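[1] Fold the following, please.
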Amino acid sequence: MITTDLMHAQAVGALVQSLPTPVRLRPVAYVGERMLIDGRLATGPDTDGTFPEQVGQAIVARFVGSTSADLALVLADPNSLDAAAGPQTSLVSRADVVRPALESAATVFGVGVLGDSTIEDAAALFADAETTVYELTDGITVSGWFALRMRANGSSNGVSRPSADLSGGKIGRINNVEMTMTVEIGRTKMAVRDVLSLEPGAVIELDRSAGAPADVLLNGRLIAHGEIVVVDQDYAVRITRILDIHEGA
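    Below is the predicted model of the structure:
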């Protein structure tokens, strides 16, 4: 059985293996008191003062699956990522550059989906007592920090939501009920005469622009948004956002 500490170690180990840094970084578990003062992250009296204040520029991604987690990466010199992005830096963001590293870390959690990588304030995540933080060092200086917080399924941003016991009770009676999941990339309305005139090669314009997320419907009800991908020559959908009840209504 894989413990949480081992899973954390494997995740950060996979991360540093894929980070586009000039030298291979080594993760070291951060020990010390973390606190929020007026909404900003500060180090406690027992720390060495090296904890980042620039967590407002953290690259954050959230993994949802059998094991769910919040991940955040901060580099002491984020400008170092611009070289890895290539000359067209306006087309490739820093979050895009470290995306493969975050995906490598997320593989440790098993089956699931890693949400979009965004640059946002991660002070609360770094300060959370349930978050494990690693310093990323080359052996001399600290070049970055990686925060990892496991969370129970059905929770969002560390806030747990009550969930039903699916293994027994009344709801257990419908565990094996099959439901139809549909992925919809767009819709259009056509007159009957236009449908009858369709021939091979005809193009039907949909009500959605290229690159827009697809809708994921369960028994006709909108539950999520996703993007179309190809897996082993088969089409699939990668879930990018789970909708709340009122959003899917």
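
[2] For the rest of this, base every contact and every neighbour count on C-alpha atoms.
    Fine.

[3] if I pick the residue nearest to Val237 when sequence neighbours are not counted, what's in contact with it?
    In space, and not counting its chain neighbours, Val237 is closest to Ile228: 4.6 Å by CA to CA, 6 or more residues apart in numbering. Neighbouring residues of Ile228 by CA atoms under 8 Å, 6 or more residues apart in numbering: 214, 235-238.

[4] Val133: which of those residues is nearest?
    Here the nearest of those to Val133, counting by CA to CA, is Arg238; it sits at 28.2 Å.

[5] Need the three-state assignment for that closest one.
    strand (DSSP: H, G, I helix; E, B strand; the rest coil).

[6] Report the separation between it and Ala152.
    Per CA to CA, to the nearest Å, Arg238 is found 21 Å from Ala152.

[7] which residue of the protein sits farthest from its center?
    The centre of the chain is farthest from one residue, Arg193, which by CA atoms, centre = their mean lies 45.8 Å away.

[8] and for comparison, fold this next one:
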Amino acid sequence: MTSAPTLHTGAVDALARLLPADGPLEPLPWPVTNGEIPTSGMTTLTVDYLGAVSAELALSLPTATEAAIRAAGGSSSVSAADVLRPALEAAAETLGSGVLGDVAQDDSTALFTDPQSSVFRISEPGRTEPFAWFAIRIDQAASRPSSGGTDISAHKMGRIHDVEMALSVVIGRTRMTVANVLGLEPGDVVDLDRSAGAPADILLNGRLIAHGEVVVVDQEYAVRLTKILDSAETVG
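    Alright, predicted model coming up:
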């Protein structure tokens, strides 16, 4: 089983790559004994992850960062939780297969000050103020090694029987800067990374599970599954 420090580092690296910032971000381990742990005056998002490796995650945002993130969402009605969920999903997916709960704005003092947590100060090069703080605590009681993939008992699955799962169909992707996204106007064309007629990706809570083709049923769009991926093919 991968060691906890390695899992923590992989999670924060994946998170930092998807945070909406003007440039690359640098995560720095920040032991609880260092002090300066953000416990008040900031917006903090928390979320639980249940799977092969279960964990609690928290992302704490200074006021300036939250304002920039809301602006990146393109609308005042878009919450910071909605904008940041993909980054938190990327962090959680490094722990292995599982289900990410609802991202909530909540007090995370206990998580950031727990010696069992790994805390990271995420900074933008050239700036003294932190862009964000990230904390992750692996639930050792719920996380057990498995010799044959994920082993989640029926009792554990009962905890998430009423959790809504989002099924998405992706016909292509592209990478754009925040400035380019905010500059989009009606009529603009965005190039995608695949050709017309290529299979669409079917994602469950952001995780690739199948390929398919877009069809029309009763004048509405639908997707016909052409290939269900096994666990090894869904990684990443």
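
[9] Superposed, what's their TM-score?
    Superposed pair, TM-score by TM-score structural alignment, normalised by the length of the second structure: 0.59. Supporting alignment: 160 aligned residues with a CA RMSD of 3.1 Å.

[10] any chance of the contacts of Ile228 of the first structure in a markdown table, with distance to Leu19 of the first structure and neighbour count too?
    Formatted as a markdown table, the contacts of Ile228 of the first structure follow (distance: CA to CA, whole Å; neighbours: other CA atoms under 10 Å):
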| residue | distance to Leu19 of the first structure | neighbour count |
| --- | --- | --- |
| Ala214 | 30 | 20 |
| Tyr235 | 29 | 9 |
| Ala236 | 27 | 14 |
| Val237 | 26 | 17 |
| Arg238 | 23 | 18 |
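
[11] Please produce TSV containing the residues you listed, extended by distance to Ile245 of the first structure.
    TSV is the format used below for the contacts of Ile228 of the first structure (distance: CA to CA, whole Å):
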residue	distance to Ile245 of the first structure
Ala214	18
Tyr235	27
Ala236	24
Val237	21
Arg238	20
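
[12] which one of those is nearest Ser66 of the first structure?
    Arg238 (15.5 Å).

[13] which residues in the first structure form helices?
    Along the first structure, counting by DSSP state H, helices occupy 4-18, 80-85, 94-106, 123-127, 192-196, 245-248.

[14] Report all helices and strands that the first one contacts.
    Identification of packing neighbours for helix 4-18 of the first structure by 3 or more CA pairs under 8 Å, 6 or more residues apart in numbering; DSSP states H and E yields strand 26-29, helix 94-106.

[15] Check which residues of the shortest one are buried.
    Just to be clear, that refers to strand 26-29 of the first structure. In terms of neighbour count (16 or more other CA atoms under 10 Å), strand 26-29 of the first structure has its buried residues at 26-28.

[16] again, but for stretch 217-233 of the second structure
    Those would be Val223, for stretch 217-233 of the second structure by 16+ other CA under 10 Å.

[17] just stretch 29-44 of the second structure next, same as before
    29-32, 37-39, 42-44.

[18] and Pro115 of the second structure, what pairs with it in the first structure?
    Counting by TM-score structural alignment, Pro115 of the second structure lines up with Ala129 in the first structure.

[19] Grab the nearest non-local neighbour of that match.
    Distance criterion CA to CA, 6+ apart; nearest residue to Ala129 of the first structure, sequence neighbours excluded, is Arg34 at 7.9 Å.

[20] Based on its surroundings, how many neighbours for the one you found?
    By other CA atoms under 10 Å, 20 other residues sit near Arg34 of the first structure.

[21] now do Gly212 of the second structure
    20.

[22] now it: how far from Gly101 of the second structure?
    Gly212 of the second structure is 27 Å from Gly101 of the second structure, by CA to CA.

[23] What's the separation between the match of Pro115 of the second structure and Asn153 of the first structure?
    For Ala129 of the first structure, the distance to Asn153 of the first structure - CA to CA - is 19 Å.

[24] of those two, who's got more company?
    Asn153 (16 against 13).

[25] give me every residue that touches the more buried one.
    By CA under 8 Å, 6+ apart, the neighbours of Asn153 of the first structure are 64-68.

[26] got a winner among those residues for most neighbours?
    Val64 (26 neighbours).

[27] Quick one: map that residue onto the second structure.
    That one, Val64 of the first structure, aligns with Leu50 by TM-score structural alignment.

[28] show me the contacts for its match.
    Taking CA under 8 Å, 6+ apart, one finds 98-101 in contact with Leu50 of the second structure.

[29] swap the cut-off to 6 Å and go again
    Residues near Leu50 of the second structure by CA atoms under 6 Å, 6 or more residues apart in numbering: 98-99.

[30] And for Asp201 of the second structure?
    Asp201 of the second structure sits next to 169-170, 211 when contact means CA under 6 Å, 6+ apart.

[31] can you list contacts of stretch 34-47 of the first structure?
    Contacts for stretch 34-47 of the first structure (CA under 6 Å, 6+ apart): 32-33, 123, 127.
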